[in-house]
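> Dropping the sequence and predicted coords here.
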Amino acid sequence: MHNQLSQHLQVSERTLEKLVAAGKFPPPLRIGKRVVWASDVVEKWLGCALTKQREWVPASSRRRNVI
């Protein structure tokens, strides 16, 4: 699952590990040697991470509002 998740997020496994260690990504559930994440938790994190991108306004649009 670790490898599948890193591919889904398009980051390396090491980057995923660093995000978890830094508290920037939800910790996994460890089942024996397996490491798993609930898909709804991952999608929630992704939605939160993309908020700034979704709210982004092009610079040209911002300039029109400046007087």
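The structure has been received and is ready for your questions.

> For the rest of this, base every contact and every neighbour count on C-alpha atoms.
Noted.

> For Arg64, see how far away Leu16 is.
Per C-alpha to C-alpha, to the nearest Å, Leu16 is found 40 Å from Arg64.

> And Gly47, by the same measure?
Gly47 sits 29 Å away from Arg64, going by C-alpha to C-alpha.

> hold the first one in mind and look at this next one:
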Amino acid sequence: MTVGDISAISGGLFATGAIFILLIFSLLSFGILRMFQHKIRTGWFSFAGAVVSAVAFGLILNQWFV
């Protein structure tokens, strides 16, 4: 395993990635929590929000950073 050079990553890309990763995984964990609480509809809405956030993240990366 070698050390990678991350000096080419901009601050905007780092902030965008951090925000969307926190958003996606928090929605996924909230959905799992709601499923365990037997609030099935709210859980599915959280899962759908995570999918929509992931798609939006992909589109933003493709549009602004690629």
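Good, I have the coordinates. Fair warning: this is a prediction, and the values are worked out from it, not measured in the lab.

> So after superposing, what's the score?
Here the TM-score for the pair of chains, by TM-score structural alignment, normalised by the length of the second structure, is 0.34; 37 aligned residues with a C-alpha RMSD of 3.2 Å.

> circling back: Gly47 and Arg64 of the first structure - which one has more neighbours?
Gly47 (12 against 8; other C-alpha atoms under 10 Å).

> That one belongs to a helix?
Yes: counting by DSSP: H, G, I helix; E, B strand; the rest coil, Gly47 of the first structure falls inside a helix.

> in the first structure, which spans are helices?
Here the first structure has its helices, by DSSP state H, at 2-9, 13-21, 39-49, 51-55, 59-64.

> Looking at the ones you listed, which is nearest to Arg30 of the first structure?
helix 2-9 (10.9 Å; C-alpha to C-alpha).

> what does the closest one contact?
By C-alpha atoms under 8 Å, 6 or more residues apart in numbering, the list of residues contacting helix 2-9 of the first structure from outside reads Ser12, Glu13, Leu16, Val35, Val36.

> Buried residues in that helix, which are they?
His2, Leu5, Ser6 (16 or more other C-alpha atoms under 10 Å).
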